[in-house]
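Peer 1: the following block contains a protein sequence and its predicted model.
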Amino acid sequence: MKQLLIKNGTIIDVENGVSFIGSIEIEENKIKRIIKQSDVLPKGIETIDAKGKYIIPGLIDMHCHINERFAPHFVASGVTTIRNTAGNVLLLKNLIEKPDDAPIPRIYASDRMIDGTPGQWGPTSYGALVTDDPEEARKEVRRQVEVGAKFVKLYGWIKRDVMVAAVDEAKKYNLEVAIDLVNSKDLTALDAAECGVTWIEHASGFAHEMYKGWNLFVDQEEWHHIDWENPDQEKIKELCEKMLAYNVKLCPTMVIYDQSIKYPEFWSPKNMVIESASKINYIMDYWNQQAEHVDSIKKYNAKTHNLQKAVAKIYYDMGGTVVAGTDTPGLLYTYPGMVLHRELELFVEIGFTEIEALQAATINAAKSINLTDIGTLQEGKMADLVILSNNPLENIKHIQEIELIVKGG
């Protein structure tokens, strides 16, 4: 029987926002006991002394696109679970079926996205179904259920009647539906919410609703009166109020735009995970290709970045669900696993407290997709935890100072 004791550490209770010194007894893949400082510790099992260290639950990246080649980089960054937002469940089967203690994150995955013609990523493929036929969308949802998709992902060129059909079919199987409206030409965030879509990825589609007729493909000069640098707070609050009525959940992925906007001075601390990721040729080739178009990316994709940040904070303050994700490895230098640390820095920069930022990548993330066995350090929960050198509640940057990671015991 696999047993482990981590003693004398400062345990951060993300559910209640408090911390205390104690020990964690692990048996097999679960936390067996949380032991208070004054209690007697078990003897005869492997022990790690975490005196002066801080223990948090394993982190959760709520929006990324995993690949077998860089899967270990997530766990090496303290990210023990990921939500894969579009890809192919069958291609990920080998990763999904790994045991709890494998050095790759556990995966909560959607299957290929459902998009409208002509398809933002080209015609129908292993990663996308492109259709304007509602019945074909229903058939695709049923196929995705059969292969084990945990939720359904829609894309921004989908037609409204196709979206309605996909959502209706998904509900029959208790599957949530997510949508990316960044490049939408017609649909808005409110349209999606009204049709029953639960997840708005990238906090997208808000600008489309606030400024009807605007999208990234129209002549931007006609919309020069919009002050993108200083988003209209009242307009955002009005829209957030409407979105809250539908219990919509947001994953803003601020970091993907932040990395592009800051290029070439993007976030890239020196550590072994980033150094390793930078040696993966195909991922570096992709980022370098993107860098050739950085002016266009800055001009278009980053246009609504400040609006996106404002939406995330206002929606959270109004009681909405806002969780942390990265869209790794999209756009520029979104280092697998490690860039979630930068996303949490951005949460703090826009006004979240350290504990609120940490909750967005632990307990609130787990609750948002009804995963009850991860996200906190509690008896009976999965033994996923990260031991840090310094207190992340004093400075969120301390989550980068990793001493040790435990996954699945």
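Peer 2: Good, I have the coordinates. Here the structure is a predicted model, which is why all the values come from computation and not from measurement. Numbers count the residues shown, from 1 in each chain.
Peer 1: please make it C-alpha for all contacts and neighbour counts, starting now.
Peer 2: OK.
Peer 1: D61 versus V79, what's the distance?
Peer 2: Per C-alpha to C-alpha, to the nearest Å, V79 is found 7 Å from D61.
Peer 1: shared neighbours of the two, which are they?
Peer 2: Applying C-alpha atoms under 8 Å, 6 or more residues apart in numbering, one finds that V79 and D61 are jointly contacted by G337.
Peer 1: what about the strands in the stretch 251-400 of the chain?
Peer 2: Counting by DSSP state E, counting those that start in this stretch, the stretch 251-400 of the chain has these strands, from start to end: 321-322, 385-388.
Peer 1: quick one: contacts of the last one?
Peer 2: Read that as strand 385-388. Under C-alpha under 8 Å, 6+ apart, the answer for strand 385-388 is 50, 53-58, 78, 377, 398-407.
Peer 1: adding another structure so you can compare the two:
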Amino acid sequence: MIFTIISFSVLGQTSFSKETQSYILHQKGIYVLQNLTIIDGLGVQPKTNQDILINGEIIEAVGIDLPIPENATVINMQGKSAIPGMVMLHEHLFYPKATPGGFGVNQMSYSFPKLYLAGGVTTMRTAGSIMPQADVNLKKFIMNGETPGPKMDVTSPHLDREGTGILELGPFTSTEQAVKMVDFYIEMGVTSIKVYNFISKIDLKAIVDAAHKKGVKVTGHLCSITYREAADIGIDNLEHGFFASSDFIIDKESDACEPFKQYNSVRKLPVDSKKMTDLINHLVNKKVALTSTINVFEPYTNREIVPGGGIDALYPEAKEKVYKRWASKQGKDSLDYVIFNKSKKWEKAFYDAGGLLVAGTDPTYDGRIIAGYANMRLLELFVEMNFTIPEAIKICTLNGAKYLEQDATIGSIEKNKIADIVILNDDISKDIKAIRSIEMVFRNGVAYESKKLFKAANGLVGIR
């Protein structure tokens, strides 16, 4: 299967709005960043005393004591470190709210792009849009310099049949209608398709065929269809690690979504189950990518209220709600810990078996997961999962770029790649918590001030 390669760089902006300029530390130019410790995204050991030569939006050279070109600006970064801009594949531009149906979302077109960029994300896939037209427009605004944010792979709304219960989603009623929705959203400008809980295998086959025909990949947060069935049909990506797998329900009814049975089947599955090993091997053989959103399932007891920090980004009512839920769960989430700890091992096993493990934060559910802050926390959790620091960074950078078929241009700090680089005040090669010391984020050769971007969103998450 050959997919269309989407070039983000050809849309590079030529000018910036006054607002965007206010967050820029260094405009596009010729820079030599000297004396950095670099973890380059390739999964190899850190390199010390490194220089990076940036010319426009391209990394022209990486090495020790690089020659300084005429007219270059030299920036001494002794004691600082650098990683590639993160490429995250399960992000959203909305935040949860209460609705008559029980669950709904508000679009975060102002705060979330800033937070993602501040947190080191230079490319993101929305992995399910509620307002796809807004996301497509926002993608253009960012690339035109009208507002700061990451480059975007915009995903369709969650394609599903009746049953999801999210007020903003419109279910399809026939397979033929589902195919029309695929064509409609691709024509609108989305570059990925997402399927959801209550579809049938016939629906999925038709959606995958329609999307692949137009060079677009399909990902899914499944329930009614097992991971094995979806892999055999030809899905490209599965979301939420193994949390959403219904493969282990005894006597599972075909095309039926039974959330309670699904959850219990995964919770009760032995961590060393041969059934899980067989499923992992099947997914690897079918070349199906797996997106970890492990941070969404991080327990509450003795953990941060908002993983990665950032509670002050929430508007007051949301802050109070998130705090109350966190406090109520202290000492009462032992079952959460059981499945959380198993899932960490299963995702590591998938990676070790040669699977393409990618990453995202999914800022939904109870409002505890916040764009940008959660992305930094996710790196810390990968190290908690016994990945090395270089492996954790590779999962959040180059692996995402490989899935998007953009690894020739983004995902690592290498000669001739786009200058998407995160500069940290502390040495991340020694402590993954240095990810919280982001000073600036180069996106397409332009450096944005992280602290200023974070500050701009304070008190706004949940509002706009």
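Peer 2: Received, thanks. All values derive from a computational prediction rather than experimental measurement.
Peer 1: and the TM-score between them?
Peer 2: Here the superposed chains carry a TM-score of 0.85, computed using TM-score structural alignment, normalised by the length of the first structure; 392 aligned residues with a C-alpha RMSD of 3.0 Å.
Peer 1: just the ones of the contacts of strand 385-388 of the first structure in strands?
Peer 2: Using DSSP state E, the members of those that fall in strands are 54-57, 402-406.
Peer 1: which of the residues you listed are buried, as a ChimeraX select command?
Peer 2: To isolate in ChimeraX the members of those that are buried, counting by 16 or more other C-alpha atoms under 10 Å, one can use:
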select :54,55,56,57,402,404,405,406
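Peer 1: Serialize the ones in strands among the contacts of strand 385-388 of the first structure to a markdown table and add fields for distance to S38 of the first structure.
Peer 2: Converted to a markdown table, these look like this (distance: C-alpha to C-alpha, whole Å):
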| residue | distance to S38 of the first structure |
| --- | --- |
| Y54 | 18 |
| I55 | 18 |
| I56 | 21 |
| P57 | 23 |
| I402 | 27 |
| E403 | 25 |
| L404 | 24 |
| I405 | 25 |
| V406 | 24 |
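Peer 1: closest to V294 of the first structure out of the strands of the stretch 251-400 of the first structure?
Peer 2: With C-alpha to C-alpha as the criterion, V294 of the first structure lies closest to strand 321-322 of the strands of the stretch 251-400 of the first structure, at 27.9 Å.
Peer 1: Provide the aligned range in the second structure for the closest one.
Peer 2: Under TM-score structural alignment, the alignment places strand 321-322 of the first structure onto residues 356-357 of the second structure.
Peer 1: do the same with stretch 46-57 of the first structure
Peer 2: Mapped onto the second structure using TM-score structural alignment, stretch 46-57 of the first structure covers residues 73-84.
Peer 1: so what touches the matching stretch?
Peer 2: Where contact means C-alpha under 8 Å, 6+ apart, the residues beyond stretch 73-84 of the second structure that reach it are 30-41, 68, 393, 397, 411-413, 420-429.
Peer 1: repeat that for stretch 330-341 of the second structure.
Peer 2: Taking contacts as C-alpha under 8 Å, 6+ apart, the residues outside stretch 330-341 of the second structure that touch it are 266-267, 294, 297-302.
Peer 1: ok, those vs F387 of the second structure, which is closest?
Peer 2: Sorting those by distance to F387 of the second structure puts I294 at the head of the list, at 13.4 Å, by C-alpha to C-alpha.
Peer 1: surely the closest one and K344 touch.
Peer 2: Yes: because the distance of 7.3 Å satisfies C-alpha atoms under 8 Å, I294 of the second structure is recorded as touching K344.
Peer 1: neighbour count winner among these two?
Peer 2: Under the neighbour definition other C-alpha atoms under 10 Å, I294 of the second structure and K344 were set side by side, and I294 has more, 24 against 20.
Peer 1: what is the aligned counterpart of the more buried one in the first structure?
Peer 2: The pairwise alignment with the first structure assigns I294 of the second structure to M254, based on TM-score structural alignment.
Peer 1: now M188 of the second structure
Peer 2: In the first structure, M188 of the second structure lands on V147 (TM-score structural alignment).
Peer 1: show me what contacts that match?
Peer 2: Here V147 of the first structure is in contact with 89-90 (C-alpha under 8 Å, 6+ apart).
Peer 1: what about it, distance to E140 of the first structure?
Peer 2: The span separating V147 of the first structure from E140 of the first structure equals 11 Å under the rule C-alpha to C-alpha.
Peer 1: also D61 of the first structure?
Peer 2: Using C-alpha to C-alpha, one obtains 26 Å as the distance from D61 of the first structure to E140 of the first structure.
Peer 1: of these two, who's got more company?
Peer 2: Here D61 of the first structure and E140 are set side by side on neighbour count (other C-alpha under 10 Å), and the busier one is D61, at 32 against 21.
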